[in-house]
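**Q** quick one: sequence plus predicted model below, questions after.
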Amino acid sequence: MKPEKLSDIKKELAGRTVQELTEICLRIAKYKKENKELLNYLLFDSDDPLLFSEKVKTFLEEDFKAMQKHYYHSTKSLRKILRIMNRYAKYTGNKQVEVEFSLWFCTNFLHYADLNTSHKPLQAIFIRQLEKISRLLPKLHEDLQFDYQGEFETLLHKADSQARWVSKSLYL
């Protein structure tokens, strides 16, 4: 069975009453945790995405603190944190929040992860986040670009000095 196009769904929803729309939203939220989280964001947190990002950071900070130092377990923990972080960033649909999350993740990575390891998957997680930041920065407003570019350069200098496998010249 093939789902209808979004334009057809939009037309159908326009003809529904408020009560029917409420029932549809609640029924959708019942079936999947992501739908419920998105609905929660849209109803309660969408007016201030940056405040929402701070709540998410506080929530994920505990996962960083509980992360084990062994490279295998820390890689799994970091992937979990990234998965949750990207899901919440997707809810906001805001590039600034994505950059905030990525910078915050990289800073915490440098603080909590074992930087002396040669474990490629662990290194790749950090490298991908740096690449993501460098892709997202040009998409921001000029003023925000300037602010975040300074933070990004500071992060790169710190990473270059702490991890021998990071080269800041690749991202500047």
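**A** Sure thing, it's come through.
**Q** all contacts plus neighbour counts: C-alpha atoms, from now on.
**A** Will do.
**Q** dump the residue contacts of the closest residue in space to Thr92 that isn't next to it in sequence.
**A** Leaving aside its sequence neighbours, Thr92 sits nearest to Pro49 (CA to CA, 6 or more residues apart in numbering; 6.3 Å). By CA atoms under 8 Å, 6 or more residues apart in numbering, the residues touching Pro49 are 92, 94, 97.
**Q** roughly how far apart are the second one and Ser134?
**A** In this structure, Asn94 and Ser134 are 16 Å apart, going by CA to CA, to the nearest Å.
**Q** now tell me what touches stretch 4-17 from outside.
**A** Leu21.
**Q** let's bring in a second one:
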Amino acid sequence: MKTATVKEIKTELKHCSSSELIALILRLSKFKKENKELLTYLLYESSNEDAYISGIKTEVDKLFSEINTSSYYFIKKSVRKILRIVKTYIRYSKKKETEVALLIYFCVQLNKVKPSIKYNTTLQNLYLRQVQLIKKNIATLHEDLQYDYSIELEKLNI
């Protein structure tokens, strides 16, 4: 089966009635958890971005508290999983402010992990890549937000 392009799907959806669209969306939501999460964000949480960010921060706190710190292997595995989850939530929002806020929070939490990430090259490199991404995204924001987030970035002791 050849997959249709986004343009083709868009033109086809224009010909559907609202009840057909609802049926298509509900059917789509049954296939993947990510589809359901995206629909949940779009329907319920996109109107209040601050509450969305604080909810994700709470989840990140919980995930960091559950990290097995017995070896760097388990720490790396857990940190990658947390970052993957954070990036998924960032993709739903598509707002640079949300991305910067969540990545800064992730880096702050990563710095708090004991034993320190400074003694592990992989974790240190992962941290530095996120900091570079934060700097790149800060440059695209409004000047006032750039200043605020730059101050938060300085607190990370880079």
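**A** Happy to help now that I have it. Keep in mind it's a predicted model, so treat the numbers as computed, not measured.
**Q** which of the contacts of Pro49 of structure 1 tops the neighbour count?
**A** Of all the contacts of Pro49 of structure 1, Thr92 has the most neighbours under the rule other CA atoms under 10 Å, reaching 22 neighbours.
**Q** give me the distance between that one and Lys65 of structure 1.
**A** 25 Å.
**Q** for structure 2, what spans make up the helices?
**A** Counting by DSSP state H, structure 2 has helices at residues 6-14, 18-29, 33-40, 49-65, 72-93, 96-112, 121-138, 143-154.
**Q** what's around the equivalent of Gln68 of structure 1 over in structure 2, how many residues?
**A** The equivalent of Gln68 of structure 1 in structure 2 is Asn68 (alignment by TM-score structural alignment). Asn68 of structure 2 has 14 neighbouring residues, counting by other CA under 10 Å.
**Q** ok, now which ones touch Asn68 of structure 2?
**A** By CA under 8 Å, 6+ apart, the residues touching Asn68 of structure 2 are 74-75, 78.
**Q** what is the burial count for Ile90 of structure 2?
**A** Ile90 of structure 2 has 21 neighbours, counted by other CA under 10 Å.
**Q** now it, nearest residue through space, not along the chain?
**A** Glu99 (5.5 Å).
**Q** pull the number of nearby residues for the one you found.
**A** Number of residues near Glu99 of structure 2 (other CA under 10 Å) recorded here: 22.
**Q** Tyr92 is in contact with that one, correct?
**A** No: judged on CA atoms under 8 Å, Glu99 of structure 2 makes no contact with Tyr92 at a distance of 10.2 Å.
**Q** check contacts around Ala89 of structure 1.
**A** 53, 97-98, 101.
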